[in-house]
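> Quick one: sequence and predicted model below, then my questions.
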Amino acid sequence: MCEHGIGEANDDEGAKRWEAILSEMIFLLNEANKDKSTRKNKYQKEYEKANEEFENKYGVFGEKLLTKAEKAEEKKNGTQRVYMLGDVPEYKEISELYFNESRALDDYRDDCKNKALELFSKWFWDLWD
């Protein structure tokens, strides 16, 4: 009778550990997904607002910022000079903050993916037992 109780306790503990491993894999895979991740770019709204202001002031690709010389160069060469948010001093800071945060989030999601795949590889054969 005593052995049976110990076995059940071990089975319960093993089931809890297995559930924790599966839960961690699921969490990490969700975190690796940009749309499902719990971490978001904290500068997203401010960046979008700045981008809207930029487009209203300077045009979609900053065409209102072009000098006469740049316009002539474009016409001559068939090229197009594109200005982005970070090219304008008043928006440079938010642009840098947003893109630095984006890179950090990409690194985080990549780490989550790698950890999930390590767990998946380690426990692969146990997933179908």
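Received it, and whenever you're ready, just let me know what you need. Numbers count the residues shown, from 1 in each chain.

> CA only for contacts and neighbour counts going forward, please
Noted.

> Buried ones in the longest helix anywhere in the chain, by neighbour count?
Counting by DSSP state H, the longest helix found in the chain is helix 89-123. Buried residues in helix 89-123, counted by 16 or more other Cα atoms under 10 Å: 91, 94-95, 98-99, 101-102, 105, 108-110, 112-113, 115-117, 119-120.

> centre of the chain versus that helix, how much separation?
Relative to the mean C-alpha coordinate of its chain, helix 89-123 is positioned 5 Å out (Cα atoms, centre = their mean, to the nearest Å).

> this is the comparison structure:
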Amino acid sequence: MWIFYRIIDFFKYLPKEIKWFCQRGIRGYSDYDTWDMDYWFLNTVVPMLKSLRKNKHGYPGNITQEEWDNILDKMIFYFTEANEETCSKQNKYKDSFSNVMWKNGKMIDKSQMNKQEAKYYEEIRHKYFNREKELYLYRNKKLQQGFVLFNNWFWHLWD
């Protein structure tokens, strides 16, 4: 049955997808991209930096090619780590938290839990959100490190 809905969604969103495709061709980005610019940037800049590193024909005159490769590698690493989807560090409590929060596609009402379930819920919830905070701080630090290099070498990101 899910395939039926996927087909309906495909045709439902096809006009918008065509519009966004044309916008990207005309102005380089679409309205859709602006709704989640952070996601778009991190998913666009990393492949661009990788391509620059692989296909470059030169490097800044005040450093060596090896130093330039290291700078590009650091930018790639920092922006990859800043992206929640590609970060090497993940929340190991994500599945447990999801299982505690949802059952049969419905959100579980904490008031209907027994004492043991409520205790487990609070424990997992606490661990999950503490880990999320750690991950946020880590990813934000990597983003800032990436932007420092991006800012310092911005005028050299060409080939």
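Received the coordinates, thanks. This structure is a prediction, so every number in the text was calculated from the model and none was measured.

> circling back to that earlier point, against which helices or strands is the longest helix of structure 1 packed?
helix 2-32, helix 44-58 (3 or more Cα pairs under 8 Å, 6 or more residues apart in numbering; DSSP states H and E).

> what residues does stretch 92-102 of structure 2 touch?
107-108, 121, 124-125, 127-128, 131 (Cα atoms under 8 Å, 6 or more residues apart in numbering).

> How much space separates the residue minimising distance to the centre of structure 2 from residue 38 of structure 2?
For structure 2, residue 83 is the residue whose C-alpha lies nearest the centre (Cα atoms, centre = their mean; 3.3 Å). Separation of residue 83 of structure 2 from residue 38 of structure 2 (Cα to Cα, to the nearest Å): 9 Å.

> now residue 146 of structure 2
14 Å.

> Just give me the match in structure 2 for residue 98 of structure 1.
In structure 2, residue 98 of structure 1 lines up with residue 128, judged by TM-score structural alignment.

> same check, this time on residue 62 of structure 1
Under the alignment (TM-score structural alignment), residue 62 of structure 1 maps onto residue 109 of structure 2.

> Residue 30 of structure 1 too?
By TM-score structural alignment, residue 30 of structure 1 lines up with residue 80.

> For residue 36 of structure 1, the count of nearby residues, please.
Residues near residue 36 of structure 1, counting by other Cα atoms under 10 Å, number 12.

> From residue 44 of structure 1, how far off is the residue nearest to it when sequence neighbours are not counted?
Using Cα to Cα, 6 or more residues apart in numbering and skipping the chain neighbours, the partner closest in space to residue 36 of structure 1 is residue 30 (5.5 Å). Look at residue 30 of structure 1 and residue 44 of structure 1: by Cα to Cα, they are 20 Å apart.

> and if you look at residue 106 of structure 1?
Going from residue 106 of structure 1 to residue 44 of structure 1 by Cα to Cα gives 14 Å.

> Run a quick neighbour tally on residue 79 of structure 2.
By the measure other Cα under 10 Å, the count of residues near residue 79 of structure 2 is 26.

> Lovely, talk soon.
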